[in-house]
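K.L.:
got a predicted structure here, sequence first:
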Amino acid sequence: MKKIYYFILKSFIGPFVVTFTIAMVFLIMQFLWKYVDDIMGKDVGMLVILKLLFYTSANIIPMALPIAILFSSIMTMGNLAETNELTAMKSSGISLFRMMRPMVVFVVFIAIGTFYFSNYILPIANLKQRALIYDLQQKKTTFYIPEGIFYNDIDGLSLKVDSKDEETGVLNGVLIYTNNPARTIRSERGEMIFSDNNDYLFLKLSNGAIYEESSFMAQKNDPYPYSKTFFKETILKFDFSNFNLQKTDENLYKRDFEMMNFLQLDRKLDTIIIDFDSIKYEFKKRVKNEVFVLDDRLNVPTKFVTRDTALAEENMVNDRIIDSIFTIQEMSDLSYSQALKLAQVNIRARKDFSYNFLLRSKGRNQMINDYKVAWHQKFTLSFAVIVLFFVGAPLGAIVKKGGLGLPLILATVLFLFYYIITITGENLVESNVLTPFYGIWLSAFFLVPVGVFLSIQSANESALFDVEVYKQFFKKFKSK
């Protein structure tokens, strides 16, 4: 039996490694195609490119791993069924689920490793990749001055040269326009010198002139005077830091819920929920104490009582309880005006207070949803690996086709189905249509019944995908 297990496991690991590698290469190429404009022509060095590819590889594993498990399981069971090895093992008394046992153990180990990967490694890789891509996007292309064309990539400077010596870097016929201050510089010869850290460019010019407008000296409607200065040699300094790869502070891209493991997320959720409950309690308490509309009786201060002198003396100590809103007509004009202004102020204050509470509630609810989504996502990848295996392995045993043809088509269709449902669930959570639990586990709700159904059909040797069975059924239906 050990030899059979070893044979089945070997038949599964080979296609899994090949499929996983192909999926990784394909997804990395897709990433490079997306960000090719941010990488090419910037002379960032091979080390930076390798770091970017390393972080990218870690971030695309959640997509490459499920499709590799799905395809390799379909392909392995399909090959065994197509070569009648599956039939031979069944005839010797080995059930389908017993044959799948070594693959199940292998997939469970992968799922456990995937959990630790998504819990500890993936957040850091995601942060590193995000910061590095931003740095590459901010870096300008390699400094290169063409002949006879204005070069405008240096901030505040437009530069044109008639010719240049590629070996020495000497520029001939230099024409420069600067913005701050606004001036024009002409020079017969120029030489570029970079600082030690390449943050500054020093342009050494020889035999030229500087033309500078002096508009602040001119009167209104007068022509602008300008100054003309000749020089034998001068040096201009320009900021060149944008042409270097600047390392951005990673804390700018760090969100707490992305950098925590599931235990830290659980403790943080409890803290946020308790804090939110206290906020809601304070709001209810203030509404109950201050918004009198909720009472069936209204307390009015002494200065707003009626003109009835007998009752006025009684209200010097206690506020009078007004049972009818029509008693307000008995107030004096001054008291009525004061009461109206006070009511308007109170209404605006209650409105602002309620609106601020609503904003705080939305912010807290969004924060709670973010932490819950991050908590559930620690487990969804591991669960998807197991579920897709139990979808692919029985399906391969049913279709009885190996190779790269039908298994690849089925794996692609099923993975697209899984991916679309997963993205749809995440979008529904962001739109507050579904709770984080139902949104993140939406794909599992669809795939688990499919896996159970296919497992039962495979164990019963169902001809679910046998075309001849359907042809015979339609022939009988047509004859009737």
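P.N.:
Here it is on my side, so go on. Numbers count the residues shown, from 1 in each chain.
K.L.:
make it CA atoms for all contacts and neighbour counts henceforth
P.N.:
Will do.
K.L.:
strands of this structure, residue ranges please.
P.N.:
157-164, 170-178, 183-194, 200-213, 226-239, 298-300, 320-322 (DSSP state E).
K.L.:
can you convert these into CSV and add a column each for mean neighbour count and distance to Tyr35?
P.N.:
Formatted as CSV, the strands of the chain follow (neighbours: other C-alpha atoms under 10 Å; distance: least, C-alpha to C-alpha, whole Å):
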stretch, mean neighbour count, distance to Tyr35
strand 157-164, 18, 28
strand 170-178, 19, 32
strand 183-194, 18, 29
strand 200-213, 18, 28
strand 226-239, 13, 26
strand 298-300, 15, 67
strand 320-322, 16, 72
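K.L.:
how long is stretch 110-126 end to end?
P.N.:
21 Å (C-alpha to C-alpha, to the nearest Å).
K.L.:
need the distance between the two termini of stretch 109-124.
P.N.:
Distance across stretch 109-124, first residue to last, is 23 Å (C-alpha to C-alpha).
K.L.:
buried residues in that stretch?
P.N.:
By neighbour count on 16 or more other C-alpha atoms under 10 Å, the buried set for stretch 109-124 is Ile110, Ala111, Thr114, Phe115, Phe117, Ser118, Asn119, Ile121, Leu122, Pro123, Ile124.
K.L.:
ok, second structure coming up, stack it against the first:
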Amino acid sequence: MLIIHRYIFKGLIPPLLINLLFLTTVFLMTEMVKITKLIVNYNVSPATIGFILLFSIPHFLVFVFPMSVMMAVLLTLMRMSGDNEIAALKSGGVSLYKLLPPIGILAVAGCLATLFMTVYGMPQGKMAIKHLTYQMLTSNTDIGLKARTFNDSFKGVTLYVNEVDLHDKKMKDVFIEDRRNPKAISTIVAPEGQLLKDSEGRSVRLRLYHGMINQVERGKRSANAIYFTTYDINLNMTQTVNVKRYLREEEDEMSLAELNAYILKVRERPEKYYDALIELHQKFSIPAACLALGLLAVPLGVELKSTRRSAGLGMGMFIFILYYVLMTAGRVFGEMGWYHPAIGLWAPNILMGMGGIFLLIRTANEKPTYLFEFIRSLGRFMRKMLQHLLHRVTRR
């Protein structure tokens, strides 16, 4: 049996690696819109883009690992079944149950890898992206500065520039409305100016040349005009971003100890309490999906022997989408407080696991599995659940 187990395990590795690479690439491609915006609008360096993509990978791997494990088991058993290797093993007295150890090893390894990502990788990655984004937004003086566009990124200040050279930080035909002092609103016009950054990168000095300041004092109902040769206006870069957003630690960025302490702290605040509980259970329910989906893939792979590999890919995608929809619906119901969050987050694993056990027993005993009837029933259940969810949400 050891030789057979080694053969099966070696057969699992190539589809696992291919799926890991393919799915990670697909998920990273979804970030290209955000990356393109950073490059075009904010002149972000390639190194910063690389770090953002690197820190985003743990978030993707949380879902890539379970799906890759399921697809690896499904495709491997489909190939063995299509080549009549499963039938040959059965005729030699090897039951389907004896083929489970290498599959179990892969599922457990995927579970542990996903658990590492949910507990350590994803929180650290999200915190790193948040700090990197905050540092990027507060250190680049030309953030959001575009020619012939009104820029109101700075609190109380509207800036318009007809021409701008981002390399030399020089501007032409500058118009500024300064409303930081409500009692005296200033309008500044200058034919040229330059951006100067302080050593810490927290503020920007906008130096204007040969311009005019029109100041209106509402209380005194008076207006003054001042001509200048050189005039400096200081702008705080931290006001261009939501500082609290980047300094506040969210539930999905906390360690297990921090999350447990936070749950005890917000126990009397139902909305935050349920959100924190959902995040806690999700750290363990998603890794457990490797076991449930891996088990379900065994009878599916054996039963789909007469179909093309593309059909197997479609079946795998359908099962994972079904799992994701059930998990999302369970999360929504948990956030609404209809039941304990653990029920909604663990229910998909229980359903998939029980379905896998049922189909495995039927397949091992060579009894009809009613596989496609089972899948259609799951589809009807998912449709009814979504309709019920939409009905309850619209009623609120």
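P.N.:
Everything's here; your move. Keep in mind the model is a prediction, meaning the values are calculated, not measured.
K.L.:
that older thread, quick one: closest of the strands of the first structure to Glu290 of the first structure.
P.N.:
Proximity to Glu290 of the first structure (C-alpha to C-alpha) singles out strand 298-300 among the strands of the first structure, at 11.3 Å.
K.L.:
corresponding residues in the second structure for the closest one?
P.N.:
Aligned using TM-score structural alignment, strand 298-300 of the first structure spans no residues in the second structure.
K.L.:
packing partners of that strand?
P.N.:
strand 320-322 (3 or more C-alpha pairs under 8 Å, 6 or more residues apart in numbering; DSSP states H and E).
K.L.:
let's see which of the buried residues of stretch 109-124 of the first structure end up in helices.
P.N.:
Counting by DSSP state H, these place Ile110, Ala111, Thr114, Phe115, Leu122, Pro123, Ile124 in helices.
K.L.:
so who does the first one touch?
P.N.:
Right, the one you point to is Ile110 of the first structure. Ser382, Val385 (C-alpha atoms under 8 Å, 6 or more residues apart in numbering).
K.L.:
how far away is it from Glu85 of the first structure?
P.N.:
Ile110 of the first structure is 26 Å from Glu85 of the first structure, by C-alpha to C-alpha.
K.L.:
residues contacting Ile210 of the first structure?
P.N.:
Applying C-alpha under 8 Å, 6+ apart, the residues contacting Ile210 of the first structure are Arg183, Thr184, Ile185, Arg186, Ser227, Lys228, Thr229, Phe230.
K.L.:
trace it over to the second structure, please.
P.N.:
Aligned partner of Ile210 of the first structure by TM-score structural alignment: Ile213.
K.L.:
excluding covalently adjacent residues, which one is nearest to its match?
P.N.:
Ile188 (4.5 Å; C-alpha to C-alpha, 6 or more residues apart in numbering).
K.L.:
and what of Tyr151 of the first structure?
P.N.:
Once flanking residues are discounted, Tyr151 of the first structure sits nearest to Leu159: 5.0 Å by C-alpha to C-alpha, 6+ apart.
K.L.:
does that neighbour touch Pro146 like I think?
P.N.:
No - counting by C-alpha atoms under 8 Å, Leu159 of the first structure stays clear of Pro146, with 9.7 Å between them.
K.L.:
give the aligned equivalent of His5 of the second structure in the first structure.
P.N.:
Aligned partner of His5 of the second structure by TM-score structural alignment: Tyr5.
K.L.:
count residues in the vicinity of its match, would you?
P.N.:
As a burial measure, Tyr5 of the first structure scores 16 neighbours (other C-alpha atoms under 10 Å).
K.L.:
now swap in Met46 of the first structure and tell me
P.N.:
Met46 of the first structure - counted by other C-alpha under 10 Å - has 9 other residues nearby.
K.L.:
which ones are touching it?
P.N.:
Contacts of Met46 of the first structure (C-alpha under 8 Å, 6+ apart): none.
K.L.:
please apply the same query to Val467 of the first structure.
P.N.:
By C-alpha under 8 Å, 6+ apart, Val467 of the first structure has no neighbours at all.
K.L.:
what's the answer for Ser118 of the first structure, then?
P.N.:
Ser118 of the first structure makes contact with Lys378, Leu381, according to C-alpha under 8 Å, 6+ apart.
K.L.:
ends of stretch 190-207 of the first structure, what's the gap?
P.N.:
Distance across stretch 190-207 of the first structure, first residue to last, is 9 Å (C-alpha to C-alpha).
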